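> For reference, the sequence and a predicted model appear below.
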Amino acid sequence: MGDADRTAVEKANAEFYAAFEAADLDRMSAVWAAGAFAPGVSCVHPGWPMLRGREEVLRSWALIMANTTYIQFVLTDVETDVYEDHAVVTCKENVLTADEDTETGFLAGGSIVATNLFVRDGDGWRLLLHHGSPILNTTEEE
């Protein structure tokens, strides 16, 4: 395990966010675990109930991508821990979104804390669990 695994996990984590920003369902599908791991694939989008199973999770991403005009992530406080065949990435997602349907092209921002659990399979590191939780009413002093 070591720097090569850490780098590979961080690359897989970055691809997860890049696939979402690009609204590319094929890329998103490639990020998530499959095969024997498929039934255990799980996702909690902020404010959503737990989604379980690869198909259900990918359907949710298709729905979100179809209804997201623009999204950008700036990740901070990224921590990566590798434990043999699984790895955990925790981070703060600083999110910018926009809506082309409004006159001003409404831009909104928010912060989410996320936990991403990756498993090593024959094709490298794949996402098994994503859990995002909004950060509410933060102040500079916290």
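The structure has been received and is ready for your questions.
> okay, CA-based contacts and neighbour counts for the rest of this
Will do.
> wait, what's in contact with N13?
V89, N116, L127 (CA atoms under 8 Å, 6 or more residues apart in numbering).
> The second one reaches L127, doesn't it?
Yes. Contact between N116 and L127 holds when scored by CA atoms under 8 Å: they sit 6.9 Å apart.
> Settle it for me: which of these two has more neighbours?
More crowded of N116 and L127, by other CA atoms under 10 Å: L127, with 28 against 20.
> Check whether that one really touches T115, as I assumed.
No. Using CA under 8 Å, L127 is not in contact with T115; the gap is 10.5 Å.
> With adjacent residues omitted, what lies nearest to D5?
V82 (7.2 Å; CA to CA, 6 or more residues apart in numbering).
> roughly how far apart are A4 and E10?
Using CA to CA, to the nearest Å, we find A4 at a distance of 10 Å from E10.
> And for D123?
Using CA to CA, D123 is found at 15 Å from E10.
> try N94
17 Å.
> Any chance you could list what contacts the one helix or strand R27 maps to?
Using DSSP states H and E, R27 falls within helix 25-31. Helix 25-31 is contacted from outside by A12, E15, F16, A19, F20, L58, W61, A62, M65, R126, L127, using CA under 8 Å, 6+ apart.
> before we move on, what about stretch 48-57?
Contacts for stretch 48-57 (CA under 8 Å, 6+ apart): W32, A33, A34, A38, P39, G40, V41, S42, C43, V44.
> Pull out the buried members of those.
For those, a burial check counting by 16 or more other CA atoms under 10 Å picks out W32, A33, A34, A38, V41, S42, C43, V44.
> what's the farthest-apart pair in the residues you listed?
A34 and V44 (17.8 Å; CA to CA).
> and the comparison structure, right after this:
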Amino acid sequence: MTPRTAEARAVERANQAFYDAVENSDLDALESVVLDGPLAESVAVVHPGWPVLRGRGEVMRSFALIMANTDYIQFFLTDVEVGVDGDAAVVTCTENILTGGPAEDDGSAGSLVGGLVVATNVFRRTADGWRLWVHHGSPVLAEDDDETAEAEHEE
């Protein structure tokens, strides 16, 4: 294994830890993934449909709100690409999100909704490992490539 491959794998593990923390509504785990220290005020996030949030405190509050108001969320990551250059790394991926409301009275799953978000996650190497510096998620509005091609053909 080359050092670059090892670094890319370490970044991919940090990326997965980010999604696991959100999926499990584990704010403590998220705290350990998000960059702190001297660059804490440069941490930024763009949730789909939200303005840019800056500063670690504001970013952590936003995730706490999301966790408190989401009964169920699961991420299936696809198209994951990792690039590492020195102390910075970029991960792009598609978040295939399954989310839902509270369980029914009989204990069965509540209504579930799926959605697609493309995400860019920027990580910074620290003495404690890779930490999330920037997360930007944008909803995918096109259904699939066939529909996009048909729409372009019609123009």
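Sure, I can see it. Fair warning: this is a prediction, and the values are worked out from it, not measured in the lab.
> Which residue lies nearest the spatial centre of structure 2?
The residue lying closest to the centre of structure 2 (CA atoms, centre = their mean) is Y19, at 5.7 Å.
> Map that residue across to structure 1 for me.
Structural alignment places Y19 of structure 2 opposite Y17 in structure 1 (criterion: TM-score structural alignment).
> Give me the number of neighbouring residues for S25 of structure 2.
S25 of structure 2 has 20 neighbouring residues, counting by other CA under 10 Å.
> Need the three-state assignment for it.
Assigned with DSSP: H, G, I helix; E, B strand; the rest coil, S25 of structure 2 falls in the coil class.
> higher neighbour count, N94 and E10 of structure 1?
Using other CA under 10 Å as the criterion, N94 of structure 1 and E10 rank with E10 on top: 20 against 15.
> Help me confirm that that one is found in a helix?
Yes. Applying three-state DSSP, one finds E10 of structure 1 inside a helix.
> Check whether it really touches D81, as I assumed.
No. Counting by CA under 8 Å, E10 of structure 1 does not reach D81; the two are 9.9 Å apart.
> Which residues are in contact with each of those two?
What both E10 of structure 1 and D81 touch, as defined by CA under 8 Å, 6+ apart, is the set V89.
> For structure 2, which segments count as strands?
For structure 2, the strands defined by DSSP state E occupy 44-46, 53-54, 72-85, 88-100, 112-126, 129-139.
> Provide the aligned range in structure 1 for the second one.
Against structure 1, the aligned range for strand 53-54 of structure 2 is residues 51-52 (TM-score structural alignment).
> Return the residues in contact with V46 of structure 2.
V46 of structure 2 makes contact with V52, L53, H135, H136, G137, according to CA under 8 Å, 6+ apart.
> same question, Y83 of structure 1
Going by CA under 8 Å, 6+ apart, Y83 of structure 1 touches M1.
> Over in structure 2, tell me which residue corresponds to it.
That one, Y83 of structure 1, aligns with D85 by TM-score structural alignment.
> in terms of contact, does H136 of structure 2 touch E95 like I think?
No. In this structure H136 of structure 2 lies outside contact range of E95 using CA under 8 Å: 11.4 Å.
> neighbour-wise, which of these two wins?
When neighbours are counted by other CA under 10 Å, H136 of structure 2 and E95 differ, and E95 comes out ahead with 23 against 17.
> counterpart of that one in structure 1?
So, by TM-score structural alignment, E95 of structure 2 is matched to E93.
> is it true that its match touches G109?
No. Judged on CA under 8 Å, E93 of structure 1 makes no contact with G109 at a distance of 10.2 Å.
> now the contacts of V46 of structure 2 in CSV, with distance to L27 of structure 2?
CSV is the format used below for these (distance: CA to CA, whole Å):
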residue, distance to L27 of structure 2
V52, 20
L53, 17
H135, 16
H136, 19
G137, 19
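> Report the two of those separated the most.
L53 and G137, at 12.3 Å, using CA to CA across the contacts of V46 of structure 2.
> Report the two of the contacts of stretch 48-57 of structure 1 separated the most.
Spatial extent of these (CA to CA) is set by the pair A34 and V44 at 17.8 Å.
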